[in-house]
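S.K.: coordinates only, sequence not included:
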């Protein structure tokens, strides 16, 4: 996906010159509701994974995938590329880098992003297990287990802890109906519920 990366500066230029570009934010509902790039559409990573073929069938315009740091957007890009989409790019550095270069943002709250939550949980587990190992030595193994998990996460560009945390009520928000998002992106009416069920 390295050749399909777009920098925040390039994206700002693209948005101002190409009305057909679509931004798809693959973060959790809570992250999206807390802050997102104006004009972006919300399709969480797990939902996008389930509907990638449907998205490919309907979206022919340029698409830029967005997350907090670029990792989840890269995963989404790989999944869409595997489905045959060639019009997809990933925002380098995600929303974090976008805001650092002064990009516009719609901010509505102060909920922690998923990656920050992972750092809090992983750090807390390591800290508690190291302190507890002063009294019960084998508990130090827990810190090693977390370290191994973080290493695996970096090597595979996946994160099991993030997947688990994304399911918590704190990270839930309005659900995403992919058909409605596709209808908005393509400018076509949403099919009636009976047609969607068929």
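M.R.: That came in fine, so what should we check first? Predicted, not measured: the structure shown is a model, and the values here were computed from it.

S.K.: contacts, neighbours, all on C-alpha from now
M.R.: OK.

S.K.: and the strands in the protein?
M.R.: 5-6, 22-25, 35-36, 41-42, 63-66, 88-91, 106-107 (DSSP state E).

S.K.: next one: the residue of the chain positioned farthest from its centre from residue 128, what distance?
M.R.: Distance from the C-alpha centroid of the chain peaks at residue 135, with 40.0 Å (CA atoms, centre = their mean). To residue 128, residue 135 is 11 Å away according to CA to CA, to the nearest Å.

S.K.: in the longest helix along the chain, what counts as buried?
M.R.: In the chain, taking DSSP state H as the definition, the longest helix is helix 114-132. By neighbour count with 16 or more other CA atoms under 10 Å, helix 114-132 contains the buried residues 114-115, 117-118, 122, 126, 129-130.

S.K.: what about residue 22, neighbour count?
M.R.: 20 (other CA atoms under 10 Å).

S.K.: wait, it touches residue 62, no?
M.R.: Yes - between residue 22 and residue 62 there is a contact at 6.3 Å, judged by CA atoms under 8 Å.

S.K.: between these two, which contacts overlap?
M.R.: Common neighbours of residue 22 and residue 62, using CA atoms under 8 Å, 6 or more residues apart in numbering, do not exist here.

S.K.: okay, one more to line up with it:
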């Protein structure tokens, strides 16, 4: 079993995917929309709860998200707790851009969940429109779109997203406790 290097390119990851335990730190909705083959879904907000299972993994950990940002945050958090992991460069976007397929489980007739980026765009756009519309009633409501604009600038400068952190707490973006328990049990018994 080999430990993957700190950041790995999708082509290299594809050739050695069976050697590592892949942990997708996106929301359950994003994960269900498509993930790397064999990936386990442990959302970023559940990472601390997963520490014992992640420590028990034999072999290397490869962290994945949509672009690599959340996976890098997860890698830093895990490193603070003595767990070494690597990040898939470019995330699932980079993976698919290289022509590698994602696993999309059959979900029957359920609607496809939205990616976090899409949820953020909807929430930001809706807040701006609401603020502009309500600003016609009372000028103080114009502060809402100004706040959203300020948040977007801050998000770009810091490469963080407070709105995504809030949206991740919505029920459709959180795993059910039983789902997470099953994932952690599988992780605890995973052998790179």
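M.R.: Good, I have the coordinates. Keep in mind that this is a model prediction, so the values were computed, not measured.

S.K.: hang on, the earlier thing: give me the residues contacting the longest helix of the first structure.
M.R.: 28, 31, 68, 139-143, 146, 161-162, 165-166, 171.

S.K.: any quick PyMOL command for the buried ones out of those residues?
M.R.: A single PyMOL command is used to select the members of the contacts of helix 114-132 of the first structure judged buried by 16+ other CA under 10 Å:
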select buried, resi 28+31+68+139+140+142+143+146+161+162+165+166+171
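
S.K.: just the ones in helices from the contacts of helix 114-132 of the first structure, please.
M.R.: 31, 140-143, 146, 161-162, 165-166.

S.K.: hang on, the earlier thing: and the buried residues of helix 114-132 of the first structure, which is closest to residue 4 of the first structure?
M.R.: For these, the minimum distance to residue 4 of the first structure (CA to CA) is 22.7 Å, reached by residue 115.

S.K.: tell me roughly how far the longest helix of the first structure lies from the second structure on average.
M.R.: Superposing on the second structure places helix 114-132 of the first structure at an average distance of 1.7 Å from its equivalents, by mean CA distance after the TM-score superposition for the first structure.

S.K.: run the chain-centre distance for that helix.
M.R.: Remark: helix 114-132 of the first structure is offset 22 Å from the chain centroid, using CA atoms, centre = their mean, to the nearest Å.

S.K.: also stretch 157-167 of the first structure?
M.R.: 11 Å.

S.K.: please apply the same query to stretch 177-187 of the second structure.
M.R.: 17 Å.

S.K.: again with stretch 181-191 of the second structure
M.R.: The answer for stretch 181-191 of the second structure is 19 Å, by CA atoms, centre = their mean.

S.K.: do stretch 91-106 of the first structure as well
M.R.: 14 Å.

S.K.: equivalent range in the second structure for it?
M.R.: Under TM-score structural alignment, the match for stretch 91-106 of the first structure in the second structure covers residues 88-103.

S.K.: in that stretch, what counts as buried?
M.R.: 88-95, 102.

S.K.: restricted to helices, list the residues you listed.
M.R.: 91-95.

S.K.: residues touching the residue positioned nearest the centre of the second structure, list them.
M.R.: Closest to where the C-alpha atoms of the second structure average out (CA atoms, centre = their mean) is residue 26, at 2.1 Å. Counting by CA under 8 Å, 6+ apart, residue 26 of the second structure touches 41-44, 64-66, 70.

S.K.: which one among these gets closest to residue 56 of the second structure?
M.R.: Once CA to CA is applied, the member of the contacts of residue 26 of the second structure that ends up nearest residue 56 of the second structure is residue 42, at 14.7 Å.
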